[in-house]
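Participant: sequence-free structure coming up:
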């Protein structure tokens, strides 16, 4: 029986891993970083989502010898000239402090009228193969900022993001399946899923 080709998702985020596995199903075996030997993860020093995603995927390929996927995502706010952008996860100074990041953002836009609170989530998802081939998918999720956090689902800035077409609900009020269907990351993962099946299924690494 032929085993499915394997790809490593270069993240320690369990929610991102579960999402990718849901979308690709059994066509591709998605490994976590915990499934491979540890290696030094690169600092996210690029100025674009695409650059950081490629940086992480390239490092994973070099360390594991397997095809690698990596994403970089964040929130762009119109009145902040597109910031926090690639610094979204460390906007308040400490990487991954969701509460501090969210509270700082709300203070920065506290006096901004509802009609000028446009924002979008951006996700760049990169696939790098051992032969050096690279693929990148970039997707956006348009919306605006709420004035206070609402909802318990999701993570990051989800409680203050009001997606277009969600009837006034924040991203953190959506059920996981609802969010997957429309989010920036869900769009990018679905776009990359066909590439994964085509590229890896047609002679990709099957070790």
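Facilitator: Arrived safely, thanks for sending. None of the values given here were measured: they were computed from a predicted structure. Numbering: from 1, shown residues only.
Participant: CA only for contacts and neighbour counts going forward, please
Facilitator: Fine.
Participant: can you show me the strands along the chain?
Facilitator: Here the chain has its strands, by DSSP state E, at 6-9, 29-31, 68-77, 118-128, 134-145, 161-163.
Participant: for residue 108, which of these is the nearest?
Facilitator: Residue 108 lies closest, by CA to CA, to one member of the strands of the chain: strand 68-77, at 10.6 Å.
Participant: what angle separates the closest one from strand 134-145?
Facilitator: Angle of strand 68-77 versus strand 134-145, following axes from the mean of the first three to the mean of the last three CA atoms, to 10 degrees, is 30 degrees.
Participant: want to throw the strands of the chain into a markdown table with mean neighbour count?
Facilitator: As requested, these are exported to a markdown table (neighbours: other CA atoms under 10 Å):
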| stretch | mean neighbour count |
| --- | --- |
| strand 6-9 | 24 |
| strand 29-31 | 18 |
| strand 68-77 | 25 |
| strand 118-128 | 24 |
| strand 134-145 | 20 |
| strand 161-163 | 26 |
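Participant: here comes the other one, which I'd like you to weigh against the first:
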């Protein structure tokens, strides 16, 4: 079996490759010659994941899955949410996004947040979605050098480390994307 993972994010690709069983050949967008930006114009995380998967199926014909992830901060009414990647602007700079987030929370006591990933799978022309959520809190400063995105400022509930301080296997076992991928893999194996 082969599936396209509809992402240009090499960090996500690496993270997901460690979770997908070896009998599933994972193709990247580059592998199928998709070099354009895939539209993400929906107002929800789930909507964007579905839109990306449908784009690949419609334009390239491959069975595929796509994810969309958002960081939802309680004190910011769920923001940055669907705009997590471009929270500080269209340049999609992780450092700028974290700085804006920490600034927005500078006078807030409640730092509760959750990462939410939705994976949309299109296989045999049928759509399935899988959701993974990881609850935690936003730290006051960046901690750690591993990971990507908001990992240096997100501390999962029950841990004294941010995602950026964890090794990949621990992050995958407790994290939002890992939980969603596990549901995807269980579905593919059933």
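Facilitator: Happy to help now that I have it. Quick caveat: nothing in here was measured; it's all calculated off a predicted structure.
Participant: columns distance to residue 152 of structure 1 on top of the strands of structure 1, output as JSON lines?
Facilitator: Below are the strands of structure 1 laid out as JSON lines (distance: least, CA to CA, whole Å):
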{"stretch": "strand 6-9", "distance to residue 152 of structure 1": "26"}
{"stretch": "strand 29-31", "distance to residue 152 of structure 1": "27"}
{"stretch": "strand 68-77", "distance to residue 152 of structure 1": "19"}
{"stretch": "strand 118-128", "distance to residue 152 of structure 1": "18"}
{"stretch": "strand 134-145", "distance to residue 152 of structure 1": "16"}
{"stretch": "strand 161-163", "distance to residue 152 of structure 1": "13"}
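Participant: structure 1: helices as residue ranges?
Facilitator: 14-24, 49-64, 98-108, 176-182, 184-201 (DSSP state H).
Participant: winner for burial among those helices?
Facilitator: Scoring the helices of structure 1 by mean neighbour count under mean count of other CA atoms under 10 Å gives helix 49-64 as the most buried, with a mean of 22.
Participant: against which helices or strands is that helix packed?
Facilitator: Here helix 49-64 of structure 1 touches strand 68-77, strand 118-128, strand 134-145, going by 3 or more CA pairs under 8 Å, 6 or more residues apart in numbering; DSSP states H and E.
Participant: can you add distance to residue 192 of structure 1 and give those back as CSV?
Facilitator: Shown next, in CSV, are these (distance: least, CA to CA, whole Å):
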stretch, distance to residue 192 of structure 1
strand 68-77, 10
strand 118-128, 8
strand 134-145, 7
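Participant: excluding covalently adjacent residues, which one is nearest to the residue nearest the centre of structure 2?
Facilitator: With distances taken as CA atoms, centre = their mean, structure 2 has residue 69 as the residue nearest its mean C-alpha position (3.6 Å). With sequence-adjacent residues excluded and distances taken as CA to CA, 6 or more residues apart in numbering, residue 69 of structure 2 is closest to residue 117, at 4.3 Å.
Participant: aligned counterpart of residue 27 of structure 2 in structure 1, please.
Facilitator: Matched by TM-score structural alignment, residue 27 of structure 2 corresponds to residue 31 in structure 1.
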